[in-house]
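Enquirer: sequence plus predicted model, see below.
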Amino acid sequence: MSVSVIVPAYNAQDFICVAPASLQSQTLAPLEIIVVNDASTDETAKVVGSAATEDSRIRLINLESNLGPGGARNAGIEAAHGDWIALLDADDRFAPERLERLVKLGDETNADIVTDNLLIYDAVARKIVRQGFRRKGDEPHFNVTLDSFLYNAAGESTECDFGLLMPIFRRKTLLERRLHYPVSLRHGEDFHLMLDALLSGCVWVCTKDAYYLYTERMGSISKAASGMSRTKVNYRAMRAATDQLLSRPQISSNPRLRALVARRSNGLKWLDAKRDLIVKFKSEGPASVLKVCAKDPWVAWNVGRFLFRRVSRKLNALGHAALESRSSQPLR
């Protein structure tokens, strides 16, 4: 089975070689590496073109106008020839065995979509912070259903937003079901394609093993920006697009799905509010945040919940560290 890997790139001249390099060491060599230059204004095209002279699998597509990540991925999908299509962001990497393991799992389970766990990476600290979600149960993989996908796509209400998982697709499935990324949304477009895929009846299998190195925009350890992300965060647009889902018959007719979509919308509302609060805190100090909380009980409740979760996570981390320290001591 052959794999086409699509790498959208925008103003990525300083780091665009990293993603293709991780593909050149795959145990299952990709058929082609399609880099879609999304009308960059820097030397991205020149850097990729130079790399293509050394590796004939690298194909460069130059878009005349900036279409955003969704449009760039769509262009790559249209140009792909592989049996499977994998997506790789320009600031991320694959573990060497990723394609081989995911294609094998897809063939064994007859899945249309295969994803894996994430290795969350702080680029400034140069450390893997954690995995996207914790392994639960004995089964090495599980099916992602419409219900579980929506439940795990609600911002900070869940451990890992399943909309962030990076898929490999059967190209035949994408073409036959006319699945594509929305071009009107430039942040969170992944969620809508995956939702459309599930609504169309696609089988999605996810392994608990992690092979995708996902670079954080803001490092959990370093507290510094990676400097590589080109995504313009827009939670309001994401929320508006989520609210529009309630008009779709497959969702509006199902009380459970309606509730899950509303939950996601509420989670995005909080992410947007938190972002504004952080800006206010940095510019005006903590008193300004307290004033907002005093005026808006919803914000106050969410701030309290956010702080409680942060303290709980730190206490859990300290507990795990203490347990590991004891277990590493020799028995007497």
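Expert: That came in fine, so what should we check first?

Enquirer: CA only for contacts and neighbour counts going forward, please
Expert: OK.

Enquirer: how near is the nearest residue to Ala86 once chain neighbours are set aside to Cys206?
Expert: Spatial nearest neighbour of Ala86, excluding adjacent residues (C-alpha to C-alpha, 6 or more residues apart in numbering): Ile168 at 4.2 Å. Per C-alpha to C-alpha, to the nearest Å, Ile168 is found 10 Å from Cys206.

Enquirer: the stretch 151-300 of the chain: helices as residue ranges?
Expert: Along the stretch 151-300 of the chain, counting by DSSP state H, counting those that start in this stretch, helices occupy 171-176, 189-199, 235-244, 249-252, 255-284, 286-295, 297-327.

Enquirer: nearest to Asp161 among the ones you listed would be which one?
Expert: helix 189-199 (9.3 Å; C-alpha to C-alpha).

Enquirer: so for that closest one, what gets flagged as buried?
Expert: Neighbour counts over helix 189-199 (16 or more other C-alpha atoms under 10 Å) mark 189-198 as buried.

Enquirer: pasting the second one now:
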Amino acid sequence: MSFAIACYNAGEYLAPAVASALAQTGVSVEVLIVDDGSTDGSVAVAEGLARADARVRLFRTKTNSGPAGARNIALAEMRGSWFAVLDADDLILPNRSRTLIDLAERESADFVADNLTVFGKDVVEKPFLSHPISKGWRRLTLDTYFAQSRLLSDTPNPGFLKPMVRRRVIEAAALRYNERLMIGEDDELVVRLLASGYTYFVLNMPLYRYRKHGASISHRLSLDHAERMMAAEHRIRDLIGPELAARPSYYGRWLAMVRGLAFTRSIDLLKRRRPLAAALALLREPAAIPLYREPLMSALRQLIRRAKLR
């Protein structure tokens, strides 16, 4: 097992994340920490972890390149039969790797993932996927994945899952992350794998602990991030072809991306004190208006908390 940990200013969480990877049972493990230009002392923490255990290796990006660039270094340096992503602020349970490998062998899967447990300060701990799965696991086809992986949806997006991929698949597909993406890089990689005919199974059991906090990259969708995701989505449309792109499963994903970009653009314009331009952006894509519900509710909850503290 080769764990790729892309680290950017996650020094306070890095040691527990690495420890959880090293504690995997029933498998041989290596941990590849790739520091992505941290300024918080993460490198010193990583160096100490590498000195303490030969299974830990430290690499550094030349410039801050985001999770995709850091993971590509790990892909090039991995020695294991399986590649697994572990975010520097997350944790995994000791039996995760063995359980997922057993599922992959049983179902002849090319890559696998499990449910997540969302946790963190002031976060109600709960499983990410809440819908029941027959047998405790299921195969995700490209159609099913498209139907469920919709930007800013109220339903759980499988693009947040953390797949484990066979090394032979990585080599056969010459697999690398899209380094233009700062958010959504896992989703885009999964789509390319599925579109190439590789099989994907997801276990309902939550063995990955997904920490949610204010600094989490995936919780901050800037206009630049959204525009990069849209550019990647155009390439996905070219990859799958017009017939599949016209199916309801994909068309819904495409509309969600268009809506999400319009919403993010309007938020950006409001931050730049251009309310009229923000309103025009919403008028051009009115389906984006309901997305304001969550930020408005969040602002209301903050006002209520402040009132209670007075």
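Expert: That came in fine, so what should we check first? Quick caveat: nothing in here was measured; it's all calculated off a predicted structure.

Enquirer: ok, back up a step: looking at the helices of the stretch 151-300 of structure 1, which is buried most?
Expert: Each of these was scored by mean neighbour count; the highest is helix 189-199, a mean of 19, by mean count of other C-alpha atoms under 10 Å.

Enquirer: whereabouts in structure 2 does that one align?
Expert: Under TM-score structural alignment, helix 189-199 of structure 1 corresponds to residues 185-195 of structure 2.

Enquirer: contacts only, for the closest residue to Val190 of structure 2 other than its chain neighbours.
Expert: Nearest residue to Val190 of structure 2 in three dimensions, chain neighbours excluded: Gly159, at 7.8 Å (C-alpha to C-alpha, 6+ apart). Neighbouring residues of Gly159 of structure 2 by C-alpha atoms under 8 Å, 6 or more residues apart in numbering: 149, 184, 186-187, 190.

Enquirer: in structure 1, what residue corresponds to Gly159 of structure 2?
Expert: Using TM-score structural alignment, Gly159 of structure 2 sits opposite Gly163 in structure 1.

Enquirer: can you check Asp122 of structure 2 too?
Expert: Checking TM-score structural alignment: Asp122 of structure 2 goes with Ala125.

Enquirer: check the mean deviation of the longest strand belonging to structure 2 from structure 1.
Expert: Secondary structure assigned by DSSP state E gives strand 200-211 as the longest strand of structure 2. Compared with structure 1 after fitting, strand 200-211 of structure 2 has a mean deviation of 1.1 Å; criterion: mean C-alpha distance after the TM-score superposition for structure 1.

Enquirer: so what does that strand touch, helix or strand wise?
Expert: Contacts defined by 3 or more C-alpha pairs under 8 Å, 6 or more residues apart in numbering; DSSP states H and E place strand 200-211 of structure 2 against strand 91-92, helix 96-107, strand 111-119, strand 137-139.

Enquirer: whereabouts in structure 1 does the second one align?
Expert: The alignment of helix 96-107 of structure 2 onto structure 1 (TM-score structural alignment) spans residues 98-109.

Enquirer: and the contacts of that stretch?
Expert: Stretch 98-109 of structure 1 is contacted by residues 1, 3, 26-30, 84, 111-116, 168, 205, 211-212 when judged by C-alpha under 8 Å, 6+ apart.

Enquirer: and what of stretch 80-93 of structure 1?
Expert: By C-alpha under 8 Å, 6+ apart, the list of residues contacting stretch 80-93 of structure 1 from outside reads 1-9, 12, 15-16, 18-19, 22-23, 31-32, 34, 73, 77, 94, 103, 166-172, 212-215, 228-229.

Enquirer: re earlier: could I have the buried ones of the contacts of stretch 98-109 of structure 1 as ChimeraX selection syntax?
Expert: Here is the ChimeraX command that selects the buried residues among the contacts of stretch 98-109 of structure 1 (16+ other C-alpha under 10 Å):
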select :3,26,28,29,30,84,111,112,113,114,115,116,168,205,211,212
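
Enquirer: so who does the residue sitting nearest the centre point of structure 1 touch?
Expert: Residue closest to the average C-alpha location in structure 1 (C-alpha atoms, centre = their mean): Leu164, at 2.2 Å. Neighbour list for Leu164 of structure 1: 190-191 [criterion: C-alpha under 8 Å, 6+ apart].

Enquirer: distance of it from Pro249 of structure 1?
Expert: 25 Å.

Enquirer: then Lys208 of structure 1?
Expert: 33 Å.

Enquirer: try Glu97 of structure 1
Expert: Glu97 of structure 1 is 41 Å from Pro249 of structure 1, by C-alpha to C-alpha.

Enquirer: can you check Phe281 of structure 1 too?
Expert: Phe281 of structure 1 sits 42 Å away from Pro249 of structure 1, going by C-alpha to C-alpha.

Enquirer: and for Ile120 of structure 1?
Expert: 36 Å.

Enquirer: again, but for Gln24 of structure 1
Expert: 44 Å.

Enquirer: distance check, Arg150 of structure 2 against Met257 of structure 2.
Expert: Counting by C-alpha to C-alpha - Arg150 of structure 2 and Met257 of structure 2 are separated by 7 Å.

Enquirer: let me fix that: Ala307 of structure 2
Expert: Note on Ala307 of structure 2: its distance to Met257 of structure 2, by C-alpha to C-alpha, is 37 Å.

Enquirer: and the helices in the stretch 1-150 of structure 2?
Expert: Counting by DSSP H, counting those that start in this stretch, one finds helices in the stretch 1-150 of structure 2 at the ranges 11-22, 42-52, 66-77, 96-107, 142-148.

Enquirer: need the helices and strands packed on strand 200-211 of structure 2 in a markdown table with distance to Pro275 of structure 2, can you?
Expert: Output for these, formatted as a markdown table (distance: least, C-alpha to C-alpha, whole Å):
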| stretch | distance to Pro275 of structure 2 |
| --- | --- |
| strand 91-92 | 41 |
| helix 96-107 | 48 |
| strand 111-119 | 35 |
| strand 137-139 | 45 |
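
Enquirer: between the ones you listed, which one is closest to Leu129 of structure 2.
Expert: strand 111-119 (6.0 Å).

Enquirer: now do that closest one against helix 96-107, angle only.
Expert: Strand 111-119 of structure 2 and helix 96-107 are oriented at 140 degrees to each other (axes from the mean of the first three to the mean of the last three C-alpha atoms, to 10 degrees).

Enquirer: about what we covered before: the match of helix 189-199 of structure 1 vs structure 1, mean deviation?
Expert: Mean for stretch 185-195 of structure 2 is 1.1 Å (mean C-alpha distance after the TM-score superposition for structure 1).

Enquirer: sounds good, over and out.
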